[in-house]
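Asks: With the input below, show me the fold.
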Amino acid sequence: MSTQIPGPPQDAAGVLVIGSVTMDVTTFSSRLPRPGETFLGNAFTLVLGGKGANQAVAAGRAGAPVRFVGCVGDDLFAPLVRQALTDADVDVSHLREVSGQTGVAHIRVDASGENDIVMVPLANAEITTEQIDAAFAEFTPTSRVLLTQLEIPFARTMHAIRRAHDAGLTVVLDPAPAHDLDESIWPLVDVVTPNETEASLLTGIEVDSRETAVRAGQWFVDRGVGQALVTMAAAGSVLVDADGVQDVPAHPVEVVDTTAAGDAFAGYLAASLAGGDELPAAIDRAAAAGAVAVTRRGASPSIPRADEVAATLAATAQGDSAQR
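Replies: So this is what the prediction gives:
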């Protein structure tokens, strides 16, 4: 299987993240309320969130130089968001303040660790092509990977992907939240990382097994994507490209909260590719990061540090050796 990703020289090790940022309002309860029901929970958090910001934090904790491009409002949440990103060593020089409210996500988590999310974009809708172009002008020479998602207007995402493709950056797309896309996007994407739900919505193939995940991955490849990585939580992932299929096992853990697990995965994947790892090694590291994230509550606070991910990889390797 071909696992080489094209891109700038190895000394260009930065990750450019263009995407959403929110304040996450998260409640925890034994179960989710039924429609019309008021149900008492047992905990509450207010932390940095948004798929773009979470992935930027993850890439930073993985060790990559990270530059984030997005928008916040001029409300009370804006300085909290900016400080949280700065504390994670994310460059926020292209995080623009606009009039209005910062994006908000309302997350509910039950005792099994499953969640549902309502994301209100607000300021995230104000990102502009001029803002994106300014970031590319400054950061392209020192970046290797563009990481982006679908929580900002799609026209802006498409513009960023075209700019990155033309500049020779590796384009990693986390297609979440999934919705109908212009098919001209796919030949510009080097790696796409849908989970089983997103893969089902985008391809029309109900992904509920390895076989259907492979079929969905092939759907992306047939449309021009370099590599399609379909993730299936505890069932692991399948990597599909023009040369075949590779299975990627999951790291077994006790699930507490799945919020931001996919973001931890995407950020570590991008950082590892930017650092020069080949795709299989980058995926394994990303999977370990996602596994650690689900053992903790919250979005950005659950994203692990590089040493924690390294310890998880070492423990998994030791367990594999013991079983031989």
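Asks: alpha carbons only for contacts and neighbour counts from here, please
Replies: Will do.
Asks: how about the strands of the chain, start to end?
Replies: Secondary structure of the chain (DSSP state E): strands located at 14-18, 22-28, 43-49, 66-72, 90-97, 103-109, 115-120, 143-148, 170-173, 191-192, 227-231, 237-241, 244-248.
Asks: what comes into contact with the fifth one?
Replies: Residues from elsewhere that reach strand 90-97, judged by CA atoms under 8 Å, 6 or more residues apart in numbering: 56-57, 60, 65-74, 78, 82, 85-86, 131, 135.
Asks: Going through these, which ones are buried?
Replies: Taking 16 or more other CA atoms under 10 Å as the criterion, what is buried in the contacts of strand 90-97 is 56-57, 60, 65-74, 78, 82, 85, 131, 135.
Asks: coming back round to it: format the strands of the chain as TSV; extra columns: distance to Ser321.
Replies: Listed next are the strands of the chain as TSV, based on distance: least, CA to CA, whole Å:
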stretch	distance to Ser321
strand 14-18	34
strand 22-28	38
strand 43-49	38
strand 66-72	35
strand 90-97	37
strand 103-109	36
strand 115-120	35
strand 143-148	33
strand 170-173	32
strand 191-192	30
strand 227-231	25
strand 237-241	21
strand 244-248	17
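Asks: To check against the first, give me the structure of this:
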Amino acid sequence: MKKIIVIGSSNIDMVVRTSHLPAPGETILGGEFFMNQGGKGANQAVAVKRLGGNLIFVAKLGNDILGQQSVDYFKKEGIDTKYITLDENSASGVALISVDDHAENSIVVASGANMLLNEQDVDKVVEEMCEGDILLMQLEIPIQTVEYAARRAFEKGVKVVLNPAPARSLPKELLRYLFMITPNRIEAEMLTGIKIVNDADAERVAKEISAMGVQNIIVTLGSKGCLVREGDTSYCVDAFKVEPVDTTAAGDTFNGALCVGLAEGMNLRQAAVMASKASSVAVTRMGAQSSIPHRKELDLNE
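Replies: All right, here's what the predicted structure looks like:
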């Protein structure tokens, strides 16, 4: 099977359940608290591994108790930690997450060692890249590192998939290296300036991103599924109907599953259905990596 190389962030999530998300200046009492492994890169790596992908994960942690805890956790998940670096001079990344009764969340991230992931770290894994492999990245590491990794992968014939989260503007040069981009509604609006109210707006956004030079676009729309643009063709993939509990890591699960499907030779529609199913399972559970399903939990014939 083709390799899926995930380069990205790893955090410890500190999560509080609340009746509602606090307004500025508001203090809310009560709610369950727990700590969980998180970070968009690590979430996607765990999703790839649990769903049967041939994973390589590149990340940087602090050489502190949280970083060491994360390395131990990755080993228990069966993830090779060869390309995970512990930095002596920086703290591990931490995310503070509030989740309300409607499964909506609010997240603040202290990036720590994630922002030290650099070109030298990418160079260590370039020799692993082969034509047809997949590189999956997000934006919780320096944008210069993302662009450098995308260019090196593109030069080797690797399919570069970018999940442009958290939302930000992107260098034009980066876009030309991409095989696919997978923004959610907010991220797509930031990339194009087009507000998404309905399916027609989502298609306009996808066409606009396509005109920027990206051949394949998936705009994820939460409970409404996703809009896929493949070359000059657009189509929708419905979400699986579930009762959500926590949407944390749903997008990361979607992206990891999507890449596993593509690495196994599925077409883009089939891979998007598999990704939709995996994310629908994730939202029925609390936490980030704790919510990500294993392959045996996906019944794509439902």
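Asks: Superposed, how do the two chains score by TM?
Replies: In this superposition the chains share a TM-score of 0.97, using TM-score structural alignment, normalised by the length of structure 2; 301 aligned residues with a CA RMSD of 1.2 Å.
Asks: ok, now how distant is the corresponding residue of structure 2 for Val214 of structure 1 from Glu297 of structure 2?
Replies: Superposed on structure 2 with TM-score structural alignment, Val214 of structure 1 falls opposite Glu203. Glu203 of structure 2 sits 31 Å away from Glu297 of structure 2, going by CA to CA, to the nearest Å.
Asks: Aligned counterpart of Gly265 of structure 2 in structure 1, please.
Replies: Match for Gly265 of structure 2 (TM-score structural alignment): Gly276.
Asks: how deep is its match tucked in, by neighbour count?
Replies: Burial measure for Gly276 of structure 1: 19 neighbouring residues, criterion other CA atoms under 10 Å.
Asks: before we move on, what about the one 4 residues further on?
Replies: By other CA under 10 Å, 17 other residues sit near Pro280 of structure 1.
Asks: Please enumerate the helices of the stretch 151-300 of structure 1.
Replies: 154-167, 196-203, 210-222, 261-274, 279-293 (DSSP state H, counting those that start in this stretch).
Asks: Report the mean deviation for the third one after fitting onto structure 2.
Replies: Between helix 210-222 of structure 1 and its aligned partner residues in structure 2, the average distance after superposition works out to 0.8 Å, using mean CA distance after the TM-score superposition for structure 1.
Asks: between that helix and strand 237-241, how big is the angle?
Replies: Between helix 210-222 of structure 1 and strand 237-241, the angle comes out at 30 degrees (axes from the mean of the first three to the mean of the last three CA atoms, to 10 degrees).
Asks: Identify all contacting residues around helix 210-222 of structure 1.
Replies: So helix 210-222 of structure 1 is contacted by 186, 196, 199-200, 203, 205-207, 227-230, 238-242, 245 (CA under 8 Å, 6+ apart).
Asks: ok so, going back, which one of the strands of structure 1 lies closest to Arg162 of structure 1?
Replies: strand 170-173 (9.2 Å; CA to CA).
Asks: what range in structure 2 matches the closest one?
Replies: With TM-score structural alignment as the criterion, strand 170-173 of structure 1 aligns to 159-162.
Asks: Please list all residues in contact with the aligned residue in structure 2 for Ala266 of structure 1.
Replies: In structure 2, the residue paired with Ala266 of structure 1 is Asn255, using TM-score structural alignment. Taking CA under 8 Å, 6+ apart, we find Asn255 of structure 2 in contact with Gln44, Asn163, Thr182, Ala275.
Asks: ok, how many other residues are close to the aligned residue in structure 1 for the last one?
Replies: For Ala275 of structure 2, the aligned position in structure 1 is Ala286, judged by TM-score structural alignment. For Ala286 of structure 1, the count of nearby residues is 27 (other CA under 10 Å).
Asks: wait, what's in contact with the spatially closest residue to Ala286 of structure 1 that is not a sequence neighbour?
Replies: Spatially, and ignoring its direct neighbours in sequence, Ala286 of structure 1 is nearest to Phe265 (4.5 Å; CA to CA, 6 or more residues apart in numbering). Taking CA under 8 Å, 6+ apart, we find Phe265 of structure 1 in contact with Ala58, Ala286, Ala287, Ala288, Ala289, Gly290.
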